[in-house]
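Generate coordinates for the sequence data below:
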Amino acid sequence: MNTLLLPLVSTGNVPQLMTDLVLHSLDSEFEFVRELDSLYVYPFTGPIDYVEDSDSSLYRTSPEKTFTTPVELFFNPKLKLYIIQQRSPILQPYENQFCKNVIAPLIEELNIGSLVVTDATDNFGEHIAAASTRRSPYSFGVCQVSQIDDLSGEFQQKLQLHDTGATPVNNTLFQFSSQSFQSGISTEQFIFKLCYHLLHTQKVSEILKEIRYFNIYVQEGDNSEDAAAACTQVPQVITGFPSITTLRAPVSWKGVYGTRDAPGTFEEGLYI
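As a prediction, this is how the structure comes out:
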């Protein structure tokens, strides 16, 4: 079964940083596939990222590629794992179009059976349905798509929205682990919109067996350690994923948290 990892642009960019660590720590096992449609995200261009003193490169099979784009797709044939790296946020009015016109067709094309969505939050109030007892900085929930009959017709019933708070919350679509800090998802979260469109796309709902949601509680700041800690959880989130013994950060990280002077030229780094 093919798996697709989708990191959401969220608090501290922790999903992107975690994805950086996964891709660059295992750069000899992943390969660049192609750029994805970036019509619905903020424009972004940067130099090719890499790990210093590495014998391999994520872009080794694409020597013609000379710059980084907003949304890129990578593949690990051994793990049957596709990974999207999204480096800029979705334009606010176009979240639904991104789900329908980018993610849904990609799942169909790649015959994805398991979609893994990574997220990060610093808010337990308005937009997160907090569990009665917070036990972990991680939340892990699974939506078994294959066990929901008549997805289009029964979607509203399955959601079982509760309007007791400021934002409606669904407590049934995802089954969260006992250690999770949240018990449901709200309509304000991107994961809700993504699920809605995927479950309403007939071909996708026939192919997709499960949606796994991995949410990380963080605070804004130097989130490099949060990303490294999240990497230790990946084997629990993605079936068959090995533990990474040595995490390797790409050169772009050197300028993220003020550890060097701001880059003055395109070649000096992704971040200003």
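
Please make it C-alpha for all contacts and neighbour counts, starting now.
Noted.

Contacts made by stretch 203-213 with the rest, please.
104-105, 107-108, 111-119, 139-146, 151, 198-199, 237 (Cα atoms under 8 Å, 6 or more residues apart in numbering).

Next, the structure of the following sequence, for comparison with the previous one:
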Amino acid sequence: MTFIPVSNYDSNLLKGSKLLLPTVSIGNVPQLTFDLLVHTFKLQRVGYIDQDTLMPVSGIREDDKTGVTVPMEVFQSKDHQWTYVQQRSPTIKGKRQAFLDQLVQFASQFSQVIIVTSMDASRRLDSQIRGGPFRVFGDKSVVDQLGIPVLENMLNEDLPAAGLARHLYQQLSSSLPTSLLVMFALEGDNVQDSIEYAHLINTVFKLQTDISSWTPPKSWEFLFGTPFNAELYQ
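You can find the predicted model right below:
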């Protein structure tokens, strides 16, 4: 796993910043959330991560620049305080541990990591059914800052449909300040989930203070395919 910077970007600017890191999990809520953060904040694409552990995927860039999107891309705020990774595809079978090991090595240069994931809302504990859909676990300073409930039984239970979130947290937290941010969700139309998630992240971490609305990328127009021809059913 190698970070490939765009031209004229100094890779040393990554060091010491705070990393927001999504997992591929139920509803792709983290991916949709990071779409909103990247496009609303107009974050600078500073490079991508070259690796052989994720399912290959590519698409048209949405910032009107040449090139294509790839499975893992890196963005950064203008003040270089926050770094965002967008992961668009899951790990290849048999390469999960290699992906985790390489990602932990990449993350070691940051001052703090916030893992953003989603969990299956249909498998919540009784104590999780009431109240809001968010939970947090990990670094005490972040837990206190968020002001939302701590994730119950994190150390004793699996995290249903949260992908590699638990494994990633366990490996990262042994070497640097790491927090796990969770949203309970279901498969379906997860646009509203991502808006609520983006709002929470922006509010508690004070990423941008002048945001009045969220700007989705153009690709969201095709989240549910193209419209059908109504004349076919007349």
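
just the buried members of the contacts of stretch 203-213 of the first structure?
Burial by neighbour count, judged by 16 or more other Cα atoms under 10 Å, picks out 104-105, 107-108, 111-119, 139-145, 151, 198-199, 237 from those.

you'd agree Tyr138 of the first structure is up against Phe214?
Yes: using Cα atoms under 8 Å, Tyr138 of the first structure is in contact with Phe214, at 7.1 Å.

more crowded one of these two?
Shown here are Tyr138 of the first structure and Phe214; by other Cα atoms under 10 Å, Phe214 has more neighbours (24 against 20).

Looks like that one contacts Val237 (just checking).
Yes: the criterion here is Cα under 8 Å, and Phe214 of the first structure meets it with Val237 at 7.2 Å.

list residues touching both of the two?
Common neighbours of Phe214 of the first structure and Val237 (Cα under 8 Å, 6+ apart) are Val116, Phe140.

Buried residues of the longest helix seen in the second structure, list them for me.
Counting residues, the longest helix found in the second structure (DSSP state H) is helix 191-205. By 16+ other Cα under 10 Å, the buried positions in helix 191-205 of the second structure come out as Val191, Asp193, Ser194, Ile195, Tyr197, Ala198, His199, Ile201.

Then stretch 172-179 of the second structure?
Using 16+ other Cα under 10 Å as the test for burial, stretch 172-179 of the second structure gives Leu172, Ser173, Leu176, Pro177, Thr178, Ser179.

any idea how far Gln87 of the second structure is from the third one?
Same thing as Leu176 of the second structure. The gap separating Leu176 of the second structure from Gln87 of the second structure is 21 Å, by Cα to Cα, to the nearest Å.

repeat for the last one
From Ser179 of the second structure over to Gln87 of the second structure the distance is 18 Å, taken as Cα to Cα.

what's the answer for Pro217 of the second structure, then?
The separation that Pro217 of the second structure has from Gln87 of the second structure, given Cα to Cα, amounts to 16 Å.

higher neighbour count, these two?
Gln87 (20 against 15).

For that one, which non-adjacent residue is closest in space?
Computed as Cα to Cα, 6 or more residues apart in numbering, the closest residue to Gln87 of the second structure that is not its neighbour in sequence is Met72, at 4.6 Å.
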